[in-house]
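[1] I would like the atomic coordinates for the input below:
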Amino acid sequence: MDANLDALGEALPLILEGMFITLQLTVGGAALALVIAVTLGLLARQHNVLLRGTARVIIEFFRGTSLVVQLFWLFFVLPQLGVELPAMLVGIVALGLNYGAYAAEVVRGSINSVAAGQWEAATALSLSPAQRMRRVVFPQAWALMIPSLTNLLIHLLKGTAIVGFITIADLTFRLDQLRIETNTFFAYGVGLVMYFGIAYLLTLGMNALEVHAKHRLGRGESLREALSLRSPDTGVASGQARS
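    Reported below is the predicted structural model:
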């Protein structure tokens, strides 16, 4: 065990570097996925058949093909067509396209879930379609879609592990190197703890975002109140005994 800990100590700088790369891929892929999801989700609701059909084809294509194949195509095939992208950018684009297609259905479904009365009220206020979406519908849909987007974000984090196939030394790649110096149980045990820690922090962040989004709609306590140690009913600290 001491030898394993010593090997971990020596490999820690590279492991932290790999974790930073994993975080870059996660944040970059998630940002691109969100842009793609909102764009495709809105287009998939258009009355124009051409726009709606194009969005559906893109969504189904990237949902229906393997993320690994998409990654390989971007990294190995595009250079043969004269387009060569940095490995990090390829990883972000592949993750963004794949998970953005899944998230587009979340966006579309959440918008459709907004009560019909809200659409009617926005129309009665003589708001333009863009204003109805931006000021009335989308804020409500956003609060609805956050839990599903949280799940996809965690899936995206775990999906970053495949970038080792295109020579990116991410967290999984560094853990595999640690395995050579130690053993499978120890190295991947460290990996389980590290991935869980990252996923848990991301989940907490998304939960905070959900609380904030619902509070802006008047449907719950503020983030400050949610983080407070004081009881909302009695105004006393939750750790104090009640009389």
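[2] make it CA atoms for all contacts and neighbour counts henceforth
    OK.
[3] Show me the residue at the heart of this protein, geometrically.
    Central residue of the chain (CA atoms, centre = their mean): residue 153, 2.5 Å from the mean position.
[4] Go ahead and confirm it touches residue 29.
    No - at 9.2 Å, residue 153 and residue 29 do not qualify as touching, with contact defined as CA atoms under 8 Å.
[5] coming back round to it: show me which positions of the helix or strand containing the residue nearest to the centre of the chain end up buried.
    In the assignment (DSSP states H and E), residue 153 maps to helix 138-159. For helix 138-159, burial by neighbour count (16 or more other CA atoms under 10 Å) applies to 138-147, 149-150, 152-154, 156-159.
[6] max-length helix in the protein?
    helix 2-43 (DSSP state H).
[7] Run through the neighbouring helices and strands of that one.
    In terms of contacts (3 or more CA pairs under 8 Å, 6 or more residues apart in numbering; DSSP states H and E), helix 2-43 is packed against helix 49-64, helix 87-113, helix 138-159, helix 171-181.
[8] Tell me what angle the longest one forms with helix 138-159.
    Okay, so that is helix 87-113. Orientation of helix 87-113 against helix 138-159 (axes from the mean of the first three to the mean of the last three CA atoms, to 10 degrees) gives an angle of 140 degrees.
[9] I'd like the structure of this one too, to check against the first:
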Amino acid sequence: MSQLYSFLPMLLQGLVTTIQITVVAAVIATVVATVCGVIRYSGWWPLRAIVGIYIEIFRGTSCYVQLFWAFFVLPLLGVTLSPFAAAVVVIGLNVGSYGSEVVRGALKAVPRGQWEACVALNYSTWHKYRYVIVPQAMRLAIAPMANLMVDLLKITPLVSLVTISDLTYEAMVVRQQTGNSFATFLTILVVYFVLSSAIIAVFRRLEIHFSRGAETFATNKEAAAT
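    Below you'll find the predicted structure:
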């Protein structure tokens, strides 16, 4: 285990890179999932068709191949992305394609009466989604989105395919130089477990927050009815 101490800066740098990729890709995935989920549920049909094609392509092909396309094929078509940009865009779009179905399902689960109430109150589309529909849908979508974000973290080792030295790549270098497979892989196993646990903890806090909001809304509604 002491052999790893001299390589600790390498592993820490790889950890920082992994966290950066995870955070940026998670932001992209969340935005894409939200926008595409809303369009899939209630958008104009040509937009729904375009979004549907994107979702089927990214869900139906390997993220491994998608990374190769973004980094090696797009430059042949005149679009050049840096390794980091290719990694976060592909991972974000890949996870976002799954997340869009989570959002669509959450929107579909919002009681029909809530939609009808927005129409009765003459809410604009923006106000309808911002103040009524999205807060309720988010409460339903948080748990499955947490699973997707953990999955996102788990696929970040693929970025080494496009020359990025993430945590797993640096660990492989350390293993080759020290020959200590057990300690090296145990270390990154623990690190990935801690990162996954941190993601789950954040989403649990969000779930509690939105659940409290829903309970407050229900209490006020009952009080008004009596």
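[10] Report the TM-score for the pair.
    Scored against TM-score structural alignment, normalised by the length of structure 2, the superposed chains reach a TM-score of 0.92; 216 aligned residues with a CA RMSD of 1.4 Å.
[11] sorry, back to before: residue contacts, the residue nearest to the centre of structure 1?
    26, 30 (CA atoms under 8 Å, 6 or more residues apart in numbering).
[12] what do you get if the cut-off is 10 Å, keeping everything else the same?
    26-27, 29-30, 33, 99, 103, 147, 159, 199, 202-203, 206 (CA atoms under 10 Å, 6 or more residues apart in numbering).
[13] Residue 24 of structure 1: how many residues sit nearby?
    17 (other CA atoms under 10 Å).
[14] That one touches residue 156, doesn't it?
    No - here residue 24 of structure 1 does not reach residue 156: they are 11.8 Å apart, not a contact under CA atoms under 10 Å.
[15] Next, show the common contact partners of those two.
    Common neighbours of residue 24 of structure 1 and residue 156 (CA under 10 Å, 6+ apart) are residue 30.
[16] any idea how far residue 20 of structure 1 is from the counterpart of residue 191 of structure 2 in structure 1?
    Aligned counterpart of residue 191 of structure 2 in structure 1: residue 194 (TM-score structural alignment). For residue 194 of structure 1, the distance to residue 20 of structure 1 equals 12 Å [CA to CA, to the nearest Å].
[17] before we move on, what about residue 145 of structure 1?
    Residue 145 of structure 1 is 27 Å from residue 20 of structure 1, by CA to CA.
[18] rewinding a little: so the helix holding residue 153 of structure 1 aligns onto which residues of structure 2?
    Against structure 2, helix 138-159 of structure 1 falls on residues 134-155 (TM-score structural alignment).
[19] what's the mean distance for that stretch versus structure 1?
    Its aligned residues in structure 1 lie a mean 0.4 Å from stretch 134-155 of structure 2 after superposition (mean CA distance after the TM-score superposition for structure 1).
[20] roughly how far is that stretch from the heart of the chain?
    Between the mean C-alpha location of stretch 134-155 of structure 2 and the chain-wide mean there is a distance of 7 Å, by CA atoms, centre = their mean, to the nearest Å.
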